[in-house]
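Engineer: build me a structure from this.
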Amino acid sequence: MPNIESQIFSSYQRNPLLHDEIFDQEGQVKAIYQKLFNLYGEHSIEDYIQLNNKAKSSFFNQGITFQVYGKKETQEKIFPFDLFPRIIDSQEWETIESGVIQRSRALNLFLSDLYHEKKIIKQGVVPLELISSSANYLHQMLGIDPPGGIYNHISGTDIIKHNDGNWYVLEDNIRCPSGVSYVICNRTALKRALFGVFNHYQTHTVTDYAENLLDLLETVKPHGVDQPNCIVITPGMYNSAFYEHSYLAKTMGVELVEGRDLFVENDFVYMKTIKGPQRVDIIYRRIDDLFLDPLEFREDSTLGVPGLFAAYKKGNVTLANAPGTGVADDKAVYTYMPEIIKYYLGEDPILSNVYTYHCSRPQELKYVLENVDKLVIKPVDEAGGYGISIGNKLTKKEINERKKQVKEDPRKYVAQPIMSLSVHPTYIDENHSFEQRHVDLRTFTILGKDKEFVLKGGLTRVALQKGNLIVNSSQGGGSKDTWVLKNQ
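Structural biologist: Below you'll find the predicted structure:
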């Protein structure tokens, strides 16, 4: 139990088998959280309910929502936000930041190699079949040199803290990683509701993300362009992350457009404006590869721009992230990340992978099929927590169904041990109390030409259902503000 009298923490039940980020094994508040714990402890439950409602109203009034795609209907929801922040000290953050930069650099080199000489395949480090069978490998990208040599301009790396106190990477996201707008909005909402708590900690800002994103994107402008015109392209207002698209465009000070707002002429991209066509040089795209250009990919796409890929191949426009990056965040490729880092950088991984079984390997498939009840099984190409099954939560019938799915298409699945994600005190609305909930962390890394930036905070995602390990908002998860402390 907590070591001071506090009404809002009075019913907090600590499971000693889980790694609690606030309380040590004896139930004492860790030094880094002591001030925060005392400050929050001064509030009654009634006070906290009011503060929580204030934060929710702030999110509602700002339109901070996301779409959940269900089997029967699509719902728009306010993004769940917990007012009790997570704290990461400067030394721990240094390890995280170094680790995610290392992975981003290695993945960029890997992508360049895959679409050019394929040395890593020829030397037998990564199997050819793994790449050639990936749905996200684009043969159209062969031999293309993106401006500035950058493929994964923006990377979202999902990491967890395990029971052993160490950080592990769950997966890499380098297609169109989302969630950064919620990082910034979480900070704004917390400051509005509990401004006084910030006076007691020296915390890095998270509101500098947009300016850094624009700055680094401009380093990879097309050749011969002095002052590049950057835009954000969105599938439209019904996309699950539309709030983020509009937020980032606004904070970068650039136009938010849809495909119908652009056209290509003589292999250059133009935006329609009331003053006439305006050339576009950099496109931060939030549209999936296959919908970018109906002349090159899906003919039925109404989201993209005819001729866009031809302009890209000529080097007349920068696309961030580059098409075809999805081959490198395939969860089967993830199993080779230690070898990829070693091959391209000559370094050992700073952040460890979670041990992963790839079901296309016969021996590993055999083990997975015999131990479905002890494993987390994931599709290699899904995002948002969709398609994931956690073995010890499945019924016998569900286990048999999962076995059948895996056997029918082994390449599509990987499996991992059920990791014990760390837990953090989280306010649960319906119970009016703080309870242990599992958390992870999505970090955001930006690569430019000879420049890089990691947002000092990231998105702490919370599995709001008791005992649940899936933290994605699309699966009912929420988030917390993440404080990275400055050197004291």
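
Engineer: all contacts plus neighbour counts: C-alpha atoms, from now on.
Structural biologist: Fine.

Engineer: contact partners for Asn199?
Structural biologist: By C-alpha atoms under 8 Å, 6 or more residues apart in numbering, Asn199 lies in contact with nothing.

Engineer: which parts of the stretch 251-400 of the chain are strands?
Structural biologist: Shown for the stretch 251-400 of the chain, the strands assigned by DSSP state E, counting those that start in this stretch span residues 255-257, 262-265, 268-271, 278-280, 282-285, 318-320, 352-353, 357-358, 375-379, 389-390.

Engineer: am I right that Val414 is in a strand?
Structural biologist: Yes - assessed with DSSP: H, G, I helix; E, B strand; the rest coil, Val414 lies in a strand.

Engineer: measure how buried it is and give me the count.
Structural biologist: Val414 has 25 neighbours, counted by other C-alpha atoms under 10 Å.

Engineer: same question, Lys366
Structural biologist: Neighbourhood size, Lys366 [other C-alpha under 10 Å]: 12.

Engineer: so it versus Cys359, what's the distance?
Structural biologist: The gap separating Lys366 from Cys359 is 8 Å, by C-alpha to C-alpha, to the nearest Å.

Engineer: next one: Tyr201
Structural biologist: On the measure of C-alpha to C-alpha, Tyr201 and Cys359 end up 47 Å apart.

Engineer: here is a second sequence; please produce its structure as well for comparison:
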Amino acid sequence: MGPPIDKSIFSSYTKKDGLFDEVFKNNGDVKSVYQKLLDLYGSRTIEDYVNLNTKAKSSFFNQGITFQVYGDEHSQEKIFPFDLFPRIISKEEWDIIEKGAIQRNIALNHFLWDVYHEKKIVKDKIVPLELLSSSPNYLHQMMGVDPPNGIYNHISGTDIIKHSDGNYYVLEDNIRCPSGVSYVICNRTALKRALFGVFNHYKTYSVTNYAENLLNLLETAKPQGVDTPVCVVITPGRFNSAYYEHSYLAKAMGVELVEGRDLFVENDFVYMKTTQGPVRVDVVYRRIDDLFIDPMEFHPDSTLGVPGLFAAYKKGNVTIANAPGTGVADDKAIYTYMPDIIKYYLNEEPILKNVHTYHCSRPDELKYVLDNIKDLVIKPVDEAGGYGISIGNRLTKAEIDTVKEEIKAAPRKYVAQPIMSLSVHPTYIDQKESFEQRHIDLRTFTVLGKDEQFVLKGGLTRVALKEGNLIVNSSQGGGSKDTWVLKE
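Structural biologist: This next block holds a predicted model:
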């Protein structure tokens, strides 16, 4: 037996059987990568930690690091919950995650090019045509459109878990408008302020270079004939749940944050209104959903977009990142085909595993799902943020009956997966003033450019703050941790 779990700050920490604990081995020993950290934290009392935690929350509040939960009538904005005890990922494990994320997103980019051009993967009967044609995110307007450098998913968020078997699995792909990267950077800043000196004991990669790298790669996506591109971040406005991130990234990149009303199109070129007169815009990093970016092409009543933007895009006069229509590739019904998609386009075996997924649109799989809902997670294929998910073993009989009826009414809208046991991590629980096991996942951020790609060496570790909860999204009551990737 190794040294006992620290009797001060971790005095009430209890390991539960059957869960993969990121910090402690089954016999209670501290995993080697965490030993220094436990030694450093072990010298502090719970009272010390309460004070540090309060300071961190104040720092988040003062910086405006908040998010909004739609439908929450009691509070418009909430401080993003942040836990000061970081997650550590060894170099060896990170190499697997990084290579797997790059492989996956390069394959998805090939897939997007193909389905909007020759559809070879459909003709070769790898992915069925009806899966594309029935996807609300498959935009016929993108057929034959050639995005600059052939890049569709400039920025991708890949959600990864470690299962109780110790292996990494991808839960889902997010390549429309993936959010959360600003919290990665702010978590690091807050932790450094609260626990100055802790980083001296670990050689970790920086995460604060993300905005600089993102801007460099966005600039490589400039239209032809442009020497020094003007980039902007377009936001739906300050009432959007991720508005803090939009404003943070614009400021960090040194570009303008705009709303649709700040731009206009003339002769198929996009311009920004300024006090010095119109300025041509070359690259638009958009944080607005496809159907709202241009009322002349999509939703005619949208006030968020820019009339004529899509026509300028099709003519190659402006770049939109991510490209319109990318959502067809993160449709959860496409997820099942990812191993085949990787093999088809890259002739490689997938580095990261998929979770087995049942398509309710297939009669035999629909029957299995309906008969076994209590053992499955039911997901709508077109939702994000953890909305609409049903975890079978948490449902009452009446709730199961309701879910069954919803699935039978629209089978194409749902997929099902086995209930995966996400790994757990010691997490400080405010109400109890103690550390407890909580389930976590990891959202990695991959940026694809013309000749290079990078994965932010950290990512967003999300924490399900409710005991036993498997849904980690902030919109569902989740928080986050700083994520350290070690250099050696």
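
Engineer: quantify their similarity with the TM-score.
Structural biologist: Once superposed, the chains reach a TM-score of 0.99 (TM-score structural alignment, normalised by the length of structure 1), with 487 aligned residues with a C-alpha RMSD of 0.9 Å.

Engineer: which stretch among the strands of the stretch 251-400 of structure 1 comes nearest Pro85 of structure 1?
Structural biologist: Between Pro85 of structure 1 and the strands of the stretch 251-400 of structure 1, the tightest spacing by C-alpha to C-alpha is seen for strand 352-353, at 25.3 Å.

Engineer: for the closest one, what is the distance to the chain centroid?
Structural biologist: Relative to its chain's centre, strand 352-353 of structure 1 lies at 17 Å (C-alpha atoms, centre = their mean, to the nearest Å).

Engineer: who does that strand touch, helix- and strand-wise?
Structural biologist: Judged by 3 or more C-alpha pairs under 8 Å, 6 or more residues apart in numbering; DSSP states H and E, the packing partners of strand 352-353 of structure 1 are strand 167-173, helix 337-345.

Engineer: most tightly packed of those?
Structural biologist: The highest mean neighbour count among those, using mean count of other C-alpha atoms under 10 Å, belongs to strand 167-173: a mean of 23.

Engineer: show me which residues of the following helix or strand past it are buried.
Structural biologist: For strand 167-173 of structure 1, the following helix or strand on the C-terminal side (DSSP states H and E) is helix 180-193. Residues 180-190, 193 are the ones in helix 180-193 of structure 1 that count as buried (16 or more other C-alpha atoms under 10 Å).

Engineer: could I get these as CSV with distance to Val484 of structure 1?
Structural biologist: CSV is the format used below for the buried residues of helix 180-193 of structure 1 (distance: C-alpha to C-alpha, whole Å):
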residue, distance to Val484 of structure 1
Val180, 15
Ser181, 17
Tyr182, 16
Val183, 12
Ile184, 13
Cys185, 16
Asn186, 14
Arg187, 12
Thr188, 15
Ala189, 17
Leu190, 15
Ala193, 19
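
Engineer: before we move on, back to that, Tyr201 and Cys359 of structure 1: which has the busier surroundings?
Structural biologist: The residue with more neighbours, out of Tyr201 of structure 1 and Cys359, is Cys359; 24 against 16, by other C-alpha under 10 Å.

Engineer: quick check: the nearest residue to the more buried one once chain neighbours are set aside vs Tyr247 of structure 1, distance?
Structural biologist: Leaving out its chain neighbours, the residue that sits closest to Cys359 of structure 1 by C-alpha to C-alpha, 6 or more residues apart in numbering is Leu365, at 4.4 Å. Leu365 of structure 1 is 43 Å from Tyr247 of structure 1, where distance means C-alpha to C-alpha.

Engineer: Tyr115 of structure 1 now?
Structural biologist: 33 Å.

Engineer: for Ser422 of structure 1, same thing?
Structural biologist: Where Tyr247 of structure 1 is concerned, Ser422 of structure 1 sits at a distance of 31 Å (C-alpha to C-alpha).

Engineer: specify which residue of the two has the higher count of neighbours.
Structural biologist: Ser422 (23 against 18).

Engineer: I'd say the more buried one and Gln436 touch.
Structural biologist: No - the pair Ser422 of structure 1 / Gln436 is not scored as a contact, 9.3 Å apart, by C-alpha atoms under 8 Å.

Engineer: quickly list what's touching both of those two.
Structural biologist: Shared contacts of Ser422 of structure 1 and Gln436, defined by C-alpha under 8 Å, 6+ apart, are found at Asp20.

Engineer: in three-state terms, label Ile440 of structure 2 for me.
Structural biologist: Assigned by three-state DSSP, the conformation of Ile440 of structure 2 is strand.

Engineer: sorry, wrong one. I was asking about Leu112 of structure 2.
Structural biologist: On the three-state scheme (three-state DSSP), Leu112 of structure 2 is labelled helix.

Engineer: now do the SS call for Arg461 of structure 1.
Structural biologist: Taking three-state DSSP, the label given to Arg461 of structure 1 is strand.

Engineer: quick one, what contacts it?
Structural biologist: Under the criterion of C-alpha under 8 Å, 6+ apart, the neighbours of Arg461 of structure 1 are 439-442, 471-473, 477-480.

Engineer: and with 7 Å instead?
Structural biologist: When the contact criterion is C-alpha atoms under 7 Å, 6 or more residues apart in numbering, the partners of Arg461 of structure 1 are 439-441, 471-472, 477-480.

Engineer: next up, the contacts around the residue nearest to it when sequence neighbours are not counted.
Structural biologist: Spatial nearest neighbour of Arg461 of structure 1, chain neighbours left out: Ser479 (4.3 Å); criterion: C-alpha to C-alpha, 6+ apart. With contacts defined as C-alpha under 7 Å, 6+ apart, the neighbours of Ser479 of structure 1 are 80-82, 459-462.

Engineer: and if we set it to 10 Å?
Structural biologist: Residues in contact with Ser479 of structure 1 (C-alpha atoms under 10 Å, 6 or more residues apart in numbering) are 79-86, 179, 182-183, 186, 426, 439-441, 459-464, 471-473.

Engineer: would you agree it falls within a strand?
Structural biologist: Yes - using three-state DSSP, the secondary structure at Ser479 of structure 1 is a strand.

Engineer: which residues sit in contact with the most centrally placed residue in structure 1?
Structural biologist: In structure 1, the centroid-proximal residue (C-alpha atoms, centre = their mean) is Gly156; its distance is 3.9 Å. Residues near Gly156 of structure 1 by C-alpha under 10 Å, 6+ apart: 100, 104, 171-180, 441-446, 458-459.
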